[in-house]
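Participant: For reference, the sequence and a predicted model appear below.
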Amino acid sequence: MSAPLAERMRPRTLDEVSGQRALLAPSGPLRRALASGRLSSMLFWGPPGVGKTTLARVLAADSGRELRSLSAVQCGVKDLRKAVDELPESPAGIVFIDEVHRFNKAQQDALLPWVESGRIILLGATTENPSFSVNRALLSRLQVMVLKALQADDLVALIARALSAPQGLAGDVKAEPEVIERIAQLADGDARRALGLLEQAATLAQDGQLTLALIEAALKSQPRAFDKGGDEFYDQISALHKSVRGSDPDAALYWLARMLDGGCDPQYIARRLIRMASEDIGNADPRLLGLCLDAAQAYERLGSPEGDLALAQAAVYLACAPKSNAIEMGWMAAQQAVRDGGSQPVPPHLRNAPTRFMKAQGNGQGYRYAHDEPDAVAWGEHYLPDALLGQRYYQPTERGLERSIGDKLQRIRAEQDKTLGQVRQQRGRR
């Protein structure tokens, strides 16, 4: 059975590797490492299909060292020991571990003695941020090589080479430049995806001529990948949230579309939109919390694609609404006061007094029922613990409805401040 096109086209030398110019330039770190003969342990960090495994194989071949390849998904410490035992000590062999972030801490720690002593050269590959996925002890012994998604011109050259190369399609399939460019665009920086699309479309081309229609048909069999728990996921939800906060509905729609297109759970997005309604708009437009809840419910009833529009409606409204983080800041300040101030006692006039004994203790004495007061406000009354009188946690902005809320609070707080000195004097006599 013939190997997939991506495997047949895998580069054999550094000169054949597409992209990664910063690493592979004559003065780049990989070229210099090979030229000096001092190859060190490295970690290749980058998105899928950019050449991490290829670079490990090429470095092993060019340096004349034996290579053992392992996948962290399928192996454990026993497999590591076996691979190390099979490698020569001079020159030190190379152990390549794909998806190294999948190893737990104990498995990563098992590599330390071999890397530290130079018994092996470790080449790891990860799609995850190594600051979070690789433990500090191992990371400090590795040189991190950051690989970038391939540029469109790199992919165009790769596809053209695959169409003509003997190990590729060898001229049996033809494609116009616009078709090649479309494949490069759809590949989204991933060489493996580009060659997979090309190979799938080639199987559909009865006359050997690739068309845009065939490319779109092949695309349906290769849904766009989405890393539901990795850096790309968090980067995109961060971009969506910050677009909303920055009042850019166009960017909010784009990132929403990107996430849904990639396979993100729409209900996760709905929950994040609800959070944004309180965190970034709050009382500047309190209707938005209800609108986001309605959008989430609409999606639950309709599903995709019909329900996607309700999420888009909520995202656009959030982006266009007046902004206020006063609720979040006030909440954080109140939480900090609780952590710093301990268990402050409830003022006597606010305490519950359901029994005669509790009333005799002074509970509820002097409490003023707000609904019996003018404007339903007990002017000059205080509700915080005595030690916190005068503290202000919620500070309304001058935007949206919070302007009116702020005006009312200013009047209430001013009256409270008039009597604050009296309350403090009474407390001092106790």
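Facilitator: It's in.
Participant: Could you use CA atoms for every contact and neighbour count after this?
Facilitator: Fine.
Participant: what about the most centrally placed residue in the chain, which SS state?
Facilitator: Computing the C-alpha centroid of the chain and ranking residues by CA atoms, centre = their mean puts residue 234 first, at 0.9 Å. Secondary structure state of residue 234, per DSSP: H, G, I helix; E, B strand; the rest coil, is helix.
Participant: Please name the residues that touch it.
Facilitator: If you count contacts by CA atoms under 8 Å, 6 or more residues apart in numbering, residue 234 has none.
Participant: And the contacts of the strand or helix carrying residue 193?
Facilitator: Using DSSP states H and E, residue 193 sits in helix 191-204. Surrounding helix 191-204, the residues in contact under the criterion CA under 8 Å, 6+ apart are 4-6, 48-50, 150, 155, 158-159, 162, 173, 183-184, 186-187, 208, 210, 214-215, 217-219, 222.
Participant: Please compare the first structure with the one that follows:
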Amino acid sequence: MAKREPQFDDPDLLTVDRDASRPLAERMRPRDLDEMVGQRRLLAPGAALRRSIESGHVHSMVLWGPPGCGKTTLALLLAKYADADFRAISAVLSGLPEVRQVLAEAARRFAEGRRTVLFVDEVHRFNKAQQDAFLPHIERGTILFVGATTENPSFELNSALLSRCRVHVMEAASADDIAVTLRRALDDAERGIGERELHIGDEQLLLISRAADGDVRRGLTFLEIAADLAGEGGTITNATLEQVLADRSRRFDKGGEQFYDQISALHKCVRSSNPDAALYWLARMLDGGCDPGYLARRLTRMAVEDIGLADPRALQMAIEAWDTYDRLGSPEGDLALAQLAIYLASTAKSNAAYKAFGEAKRDVAEYGTQDVPIHIRNAPTKLMKQLGYGSGYQYDHDVAGGVALDQTGFPDAMGERVYYQPTEAGMEARLKEKLDRLRAAREEAGDRKS
């Protein structure tokens, strides 16, 4: 029996409409899996998801990926291959009443033996109650749920919904993949702009592909604008593209997954002494609109956590760079942050102080409220002196060598502890030499005392 065409609540999403008034990106929406670009891992011939889609045995899923990577198109193709109706709602525009209405319609179709692919765009914007509304319908098979999100599902979706869906990670399209789509639109006289007989070189095509920044839809929009500027039979030149691409921006989410990935990359490149990579990620975050004050704070943390006493100048430089930015603002102050990132990445590294403080905090939690040893207690009153406060304390400056080696600073229940283990890096090497000598002498003095 021949497959019937799936039914769609928004025909603009599906039909290969030849109406030139529709955006080029909509007219060029892939009609089958072979026309999809940028998702080789998921949709290459023989891949598990592709086999599932082609067989019509699809499952409820969450598609996680950046804008313009093909989430909506893949959901449409799922419905087409599964011979199912397609319904789409947006979490930005729809509330719980709309969700319930769509689910009730899907239940009626299910009772009639018809399947429904329910595509929920921006699903992470639904609250927990709204997400829970889908659960019984997914379990009964009333709907094949396809949620689309640009945010990490493990943070934004509740565990009940995730347990009923498979998460498929979709990737931004490469510049080469986008170029393939652009060339297809230029050659296609039926859906694309082939009838305009435009001229464009490989260099200009690559400029558009790179400017699209992984977003296929964005690349097609740039091409359409450039084509309008060039006119029928015209040539898309570098001068044309200067107008089209002048105000483009890169992908960046000031509070989402990309934000935390990029600050993680900056921190780790500083830690691994790679000033060039650190500078790149700093520039990426500034370009994306990240608050420079936040970057100054994070760079200061790196000076404390990862450089520490191997180069005490790093912390001073971090505070000065932060202050410089506060005084100058952008763009002049950005250079101070750039210089700081280069210095932090280039100088000696040590997390010995960071680790030592962590061990001290663990002992505080484990041993609770221990009394201060009586010989190092404060004795400002006569009564306190009578009670022995400060008794037996040795004033280090009056001791030969300047250190009272047989005098402990820890509570009696703990005994001597060693938290700080200096490295051989930078100035810490000198601290290590001194502390190793003092610790050995203290241990020897303790042995004699016992």
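Facilitator: Structure received. Since this is a predicted model, take the numbers as computed values, not measurements.
Participant: ok so, going back, just want to check the distance between the residue nearest to the centre of the first structure and residue 268 of the first structure.
Facilitator: Computed as CA to CA, to the nearest Å, the residue 234 of the first structure to residue 268 of the first structure distance reads 12 Å.
Participant: which neighbours do the two share?
Facilitator: With CA under 8 Å, 6+ apart, residue 234 of the first structure and residue 268 have no common neighbours.
Participant: can you map out the helices along the stretch 1-150 of the second structure?
Facilitator: Here the stretch 1-150 of the second structure has its helices, by DSSP state H, counting those that start in this stretch, at 11-14, 24-27, 40-43, 48-55, 71-81, 96-111, 128-132, 135-140.
Participant: residues in contact with the aligned partner of residue 339 of the second structure in the first structure?
Facilitator: Under the alignment (TM-score structural alignment), residue 339 of the second structure pairs with residue 313 in the first structure. Residue 313 of the first structure sits next to residue 295 when contact means CA under 8 Å, 6+ apart.
Participant: Residue 313 of the first structure in helix, strand or coil?
Facilitator: Residue 313 of the first structure ends up helix, using three-state DSSP.
Participant: Can you tell me how far the aligned residue in the second structure for residue 246 of the first structure is from residue 265 of the second structure?
Facilitator: Using TM-score structural alignment as the criterion, residue 246 of the first structure maps onto residue 272 of the second structure. According to CA to CA, residue 272 of the second structure and residue 265 of the second structure sit 10 Å apart.
Participant: okay, those two: which has more neighbours?
Facilitator: residue 265 (17 against 14; other CA atoms under 10 Å).
Participant: just to revisit the earlier point, give me the nearest residue to the match of residue 246 of the first structure, chain neighbours excluded.
Facilitator: Spatially, and ignoring its direct neighbours in sequence, residue 272 of the second structure is nearest to residue 345 (7.2 Å; CA to CA, 6 or more residues apart in numbering).
Participant: And the helix or strand hosting residue 268 of the second structure, what's buried?
Facilitator: Assigned by DSSP H and E, residue 268 of the second structure belongs to helix 257-271. Across helix 257-271 of the second structure, burial judged by 16 or more other CA atoms under 10 Å covers 258, 259, 262, 263, 265, 266, 267, 268, 269, 270, 271.
Participant: Check those residues and tell me the two furthest apart.
Facilitator: Maximum pairwise distance among these (CA to CA): 19.8 Å, between 258 and 271.
Participant: Filter the contacts of helix 191-204 of the first structure down to the ones in strands?
Facilitator: residue 210 (DSSP state E).
Participant: Make a ChimeraX selection of the buried ones in the contacts of helix 191-204 of the first structure.
Facilitator: The ChimeraX selection below is limited to those of the contacts of helix 191-204 of the first structure classed as buried (16+ other CA under 10 Å):
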select :5,6,48,49,50,150,155,158,159,162,173,183,184,186,187,210,214,215,218,219
